[in-house]
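> Next one to model:
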Amino acid sequence: MAGNTNSPRQSVAARTLAVIGAFDDTHRFLTLTEIAERAGLPVPTAHRLVREIVAWHGLVRRPDGAYVIGRRLWDVGLLAPIQTGLREAASPFMQDLYAATLATVHIAVREDTQVLYLERMSGRASVPVVSRVGSRLPLYCTGVGKVLLAHAPDDVVRRVLTDLRPQTPHTIVAPGTLTRQLSQIRQHGYATTTEEMTLGACSIAVPVRVGDDVVAALGIVVPTLGRNRATLVAAAQVAAAGVGRTLSQGRVG
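Presented below is the predicted three-dimensional model:
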């Protein structure tokens, strides 16, 4: 539950935000009753607020009666500096990387203990890819996530290591093994996964740096790594260096 925020002193803005905050990665479709429950609001209050947000195009009511996030909120979210700057900087290099590999390419940042996907270009190969623009996945079993985790603060790493859950039979859930892998990622400059998030999908990811800081991760999803591993790593590193250079020179925004 999103939390009980209903209070006589609660402002209209707080109640409106509670309605929007009722939605998350695991609650993308909610009925009016579910929204009210997760927002901690009486159903009549939730109904009035939802109606106003729908009129503003912040929510959309589906034919089955459930509500989903609307385009207006998505457009506003894309104005966040971390998204606009990175997306603009990454776009041409992601296009070059896609043209060279014909694989799914994405760029992501760390959001606490999850990886947030900012942009994705879908490859031609039939590979199951669960990431979507705006979606969040675990750090420890995705290529871009492992890169970001390898360069995350110690407290973030500790929290992740205490909550390793298998997504597939190949997910690494042994803290010691993952810790050694993170050290290798820092040493070699790239991460790989083999069916750890989704069966039938492998990935390579590299850091995007601005100075000494890792600000994002650039990843490629393919059916298998095989003999193309070195080529994919090199291509991704060239693209990531271009993104970092563009960000450093302030040629976006």
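
> C-alpha only now, for contacts and for neighbours.
Will do.

> who touches G244 in this structure?
208-210 (Cα atoms under 8 Å, 6 or more residues apart in numbering).

> And those, which of them are buried?
Among the contacts of G244, those scoring as buried are 208-210 (criterion: 16 or more other Cα atoms under 10 Å).

> Same list, these, but as TSV with secondary structure and distance to A22 please.
Compiled in TSV, these are given as follows (DSSP: H, G, I helix; E, B strand; the rest coil; distance: Cα to Cα, whole Å):
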residue	secondary structure	distance to A22
V208	strand	33
R209	strand	34
V210	strand	35
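
> Nearest to H170 among the residues you listed?
Using Cα to Cα, V208 comes nearest to H170 of the buried ones among the contacts of G244, at 26.6 Å.

> and the gap between the closest one and S91?
As for V208, its distance to S91 is 13 Å (criterion: Cα to Cα, to the nearest Å).

> thought L161 was touching P175?
Yes. The criterion here is Cα atoms under 8 Å, and L161 meets it with P175 at 5.5 Å.

> run this one through as well so I can compare:
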Amino acid sequence: MPGVERPPTVAGKVMAILESFAPGGVRLTLTEICGRAGLPLATGHRLVRELTDGGFLERLPDGSYRIGTRLWRIGAQASAATTLRELALPHMEELYAATHENVQLAVLSGDQALYLERLRGPRSVPIVTRVAAELPLHATGVGKVLLAFAGDDLAEKVIARGLRAYTRHTVTDADRLRACLADVRRSGYAVTREEMSLGTCSVAAPVRDADGDVFAALSLVTRRSGVDLRRVVPAVLTAANALSRDVDAHGGSAEWKDWA
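You can find the predicted model right below:
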């Protein structure tokens, strides 16, 4: 496929097929998989069939594919992510019980925010995030927290790449984003208003490792109208700080350094 480098080895081709689901394509057709992986249709068809037979992919009734349960079981054993989710869930559940709004946990993944866990209920405002999804740093609450504490180099990289507008409220001006990140560092939390999707507001706070470095962010996403920041901000900060204490008590910080 023009513009897509073809993997040179069989292992590389298999990894490219599995990686094709990473951008958020929960269900992909064979043509979409081959296009994302840079593979000829015949090669992709053979490898996808083998992965499906082995349980690493699942073929749906409409002919599309999604990640299979065997690969999910293997991925669920990723130690750092599993440990963090286990530590975070009690605090996320308490925050959800107090607000009945979306509660999310994310870490830095390159220049994106990777969502590790999400809690929501029937009264929660609909949002675009899901577990394992990656969303932009500049347009999300967790993203702004992660970007603010990641250092100027990453912020300048994100700015140089271009600040895409997801809604008319997304911060797309470089100087305004720099000022926003400085405010996050000063206040210790981030607030977004309809920047990723219309009608929503988010409050996010940093989660720190045993050395005090920010490696994750916890957020609450609610409806834009009627949000009371005087109530929401302290609740999110309390949950994030409690999780940070649990991470510290878990011992050491090396486990989280890939994300810090």
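
> follow-up on the earlier one: which of the contacts of G244 of the first structure are also in contact in the second structure?
Retained in the second structure (both residues aligned by TM-score structural alignment, their matches' Cα atoms under 8 Å) from the contacts of G244 of the first structure: 208-210.

> Can you redo these as JSON lines, where the extra columns are distance to V54 of the first structure?
JSON lines is the format used below for those (distance: Cα to Cα, whole Å):
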{"residue": "V208", "distance to V54 of the first structure": "38"}
{"residue": "R209", "distance to V54 of the first structure": "40"}
{"residue": "V210", "distance to V54 of the first structure": "40"}
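
> Of these, which is the nearest to P128 of the first structure?
Nearest to P128 of the first structure among these, with distances taken as Cα to Cα, is V208, at 24.6 Å.

> which residues touch that closest one?
214-218, 240-241, 243-244.

> Of the residues you listed, which are reproduced in the second structure?
Where the second structure agrees (both residues aligned by TM-score structural alignment, their matches' Cα under 8 Å), the contacts of V208 of the first structure reduce to 214-218, 240-241, 243-244.

> Wait, a helix at R230 of the second structure?
Yes. Assessed by DSSP: H, G, I helix; E, B strand; the rest coil, R230 of the second structure belongs to a helix.

> most centrally placed residue in the first structure?
Centroid check for the first structure by Cα atoms, centre = their mean gives L116 as the closest residue, at 1.8 Å.

> What is the three-state secondary structure of that one?
strand.

> my guess is it meets H106, correct?
No. Contact between L116 of the first structure and H106 fails when scored by Cα under 8 Å: they sit 10.4 Å apart.

> do you know how far the residue nearest to the centre of the first structure is from S248 of the first structure?
Relative to S248 of the first structure, and taking Cα to Cα, L116 of the first structure is found at 21 Å.

> ditto for R158 of the first structure
From R158 of the first structure to S248 of the first structure the distance is 30 Å (Cα to Cα).

> same deal with V19 of the first structure?
V19 of the first structure is 38 Å from S248 of the first structure, by Cα to Cα.

> the more surrounded of these two?
More crowded of V19 of the first structure and S248, by other Cα atoms under 10 Å: V19, with 24 against 13.

> Give me the nearest residue to the counterpart of the more buried one in the second structure, chain neighbours excluded.
Mapped onto the second structure by TM-score structural alignment, V19 of the first structure lines up with I17. Here the nearest residue to I17 of the second structure in space, its sequence neighbours aside, is A37; by Cα to Cα, 6 or more residues apart in numbering that works out to 5.4 Å.

> tell me the contacts of that neighbour?
4, 6-7, 13, 16-17, 19-20.

> Out of those residues, grab the one that's most surrounded.
I17 leads those on contacts (other Cα under 10 Å) with 25 neighbours.
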